[in-house]
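**Student:** Model the structure of this input:
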Amino acid sequence: MKQKGFYETSMFLEPFNKKTDKIKAQKILALLKGLVRKVEEHYSPITSLSVLGEIDLVLRDPEKINRFTKDSDEIQKDINEILKRFEIISIDKDAISLSSKLLNKSSRGLDPIDVLNFSCAISSKCNAFFFIDSELKNNIYIKEIAKINNLKMSPW
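**Tutor:** You can find the predicted model right below:
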């Protein structure tokens, strides 16, 4: 039986960012499409409503859309195609509670939506968390909670 791998917002948007190296963008798209065998053999892809909401907000923001290689409709179409293979989970009470605890405990400037996405991965008992954000990667509390919950942090 495959383990669960949670994909955070940055994984879906980074391949379309003008500043992203083309090779890195291709690798992330291959991962999202299920073409990276060593990942695909072990993890079923999961994301959450909070991730989808954040994607929608970014693609609707006229200032943020300028940083992408395609227009928002094209990006949304590509992401929707990718999402066909993903399980989409809701935000539960445990995720909200954990998010609140982490945000109160952390002295570093973590983005609340990133913490919520991380907490969704924990509360849905995911085994891996695929992301790009370095604040998450380097935060001691995030590392501690991930270790306690056997969540492999997989930064790209």
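**Student:** CA atoms for contacts and neighbours, from now on please.
**Tutor:** Noted.
**Student:** What segments of the protein are strands?
**Tutor:** Secondary structure of the chain (DSSP state E): strands at 3-7, 43-48, 87-89, 128-131, 152-155.
**Student:** looking at those, which is closest to Ile23?
**Tutor:** Taking CA to CA, strand 152-155 is the member of the strands of the chain nearest to Ile23, at 16.0 Å.
**Student:** Which positions in the closest one come out as buried?
**Tutor:** Residues of strand 152-155 classed as buried: Met153 (neighbour count, 16 or more other CA atoms under 10 Å).
**Student:** likewise stretch 50-69?
**Tutor:** Buried, per 16+ other CA under 10 Å, within stretch 50-69: 50-52, 54-55, 59, 65, 68.
**Student:** Another for comparison:
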Amino acid sequence: MVATKVEIKEEAINRIKTLIEKCNLNPNVLKYFNEGKVYYSYLTAGGFMGSIDTISYDKNYEKAVKDFEAKHSDCIVYHAIESITAHGKLLSLLYVSSDKEDWESERLESNNNIMSYVFNLDNPDSSEFGYITIDSFMRSGALVRTDVV
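**Tutor:** Reported below is the predicted structural model:
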């Protein structure tokens, strides 16, 4: 069943609330999302601090979100997670699709797996949909992927 834009936004808000509750995501992410802004989590200080910032802080990240939403017009991104890995710089886009039947499988699972679109900034052809594992980063309010090296 296809959801309306209002239903998709409500679902995104509920998913952000879940991430706040279960993964200690900074509550300002919800406030900013309600203002029409997407934020992303990343590590700073050599990987010792977690931070969040607006996706437009990095024009490449902003373009990745806009391109994703243009290509997948039935999806909206509500948060992203940057990861620097052996496979390149990755931006995991957490999104809501318009197909309500997919929502259950897109949501955060009890083992902290969540569906995302992983955009490989160094090798865009390697970008793909898939489950990632996330967690809070030292109570910083930022999320981190725990399934990449």
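**Student:** care to give me the TM-score?
**Tutor:** After superposition, the two chains reach a TM-score (TM-score structural alignment, normalised by the length of the second structure) of 0.33; 87 aligned residues with a CA RMSD of 5.3 Å.
**Student:** What is the nearest of the buried residues of stretch 50-69 of the first structure to Pro155 of the first structure?
**Tutor:** Pro155 of the first structure lies nearest to Val51 out of those, by CA to CA, at 16.4 Å.
**Student:** In space, what's closest to the closest one - neighbours in sequence excluded?
**Tutor:** Excluding the flanking residues, the one nearest Val51 of the first structure by CA to CA, 6 or more residues apart in numbering is Thr9, at 5.1 Å.
**Student:** ok, the nearest residue to Ile84 of the second structure once chain neighbours are set aside to Lys22 of the second structure distance?
**Tutor:** Take Ile84 of the second structure and drop its neighbours on the chain: the residue closest to it by CA to CA, 6+ apart is Leu90, 6.3 Å away. According to CA to CA, to the nearest Å, Leu90 of the second structure and Lys22 of the second structure sit 23 Å apart.
**Student:** and what of His79 of the second structure?
**Tutor:** In terms of CA to CA, His79 of the second structure sits 15 Å off from Lys22 of the second structure.
**Student:** Next: Asp102 of the second structure.
**Tutor:** 21 Å.
**Student:** Quick check: buried residues in the helix or strand where Lys89 of the second structure lies?
**Tutor:** Taking DSSP states H and E as the criterion, Lys89 of the second structure maps to strand 88-96. Using 16+ other CA under 10 Å as the test for burial, strand 88-96 of the second structure gives 90-96.
**Student:** burial of the closest residue in space to Arg145 of the second structure that isn't next to it in sequence, as a residue count?
**Tutor:** Once flanking residues are discounted, Arg145 of the second structure sits nearest to Ile134: 4.4 Å by CA to CA, 6+ apart. Here the number of neighbours of Ile134 of the second structure (other CA atoms under 10 Å) works out to 20.
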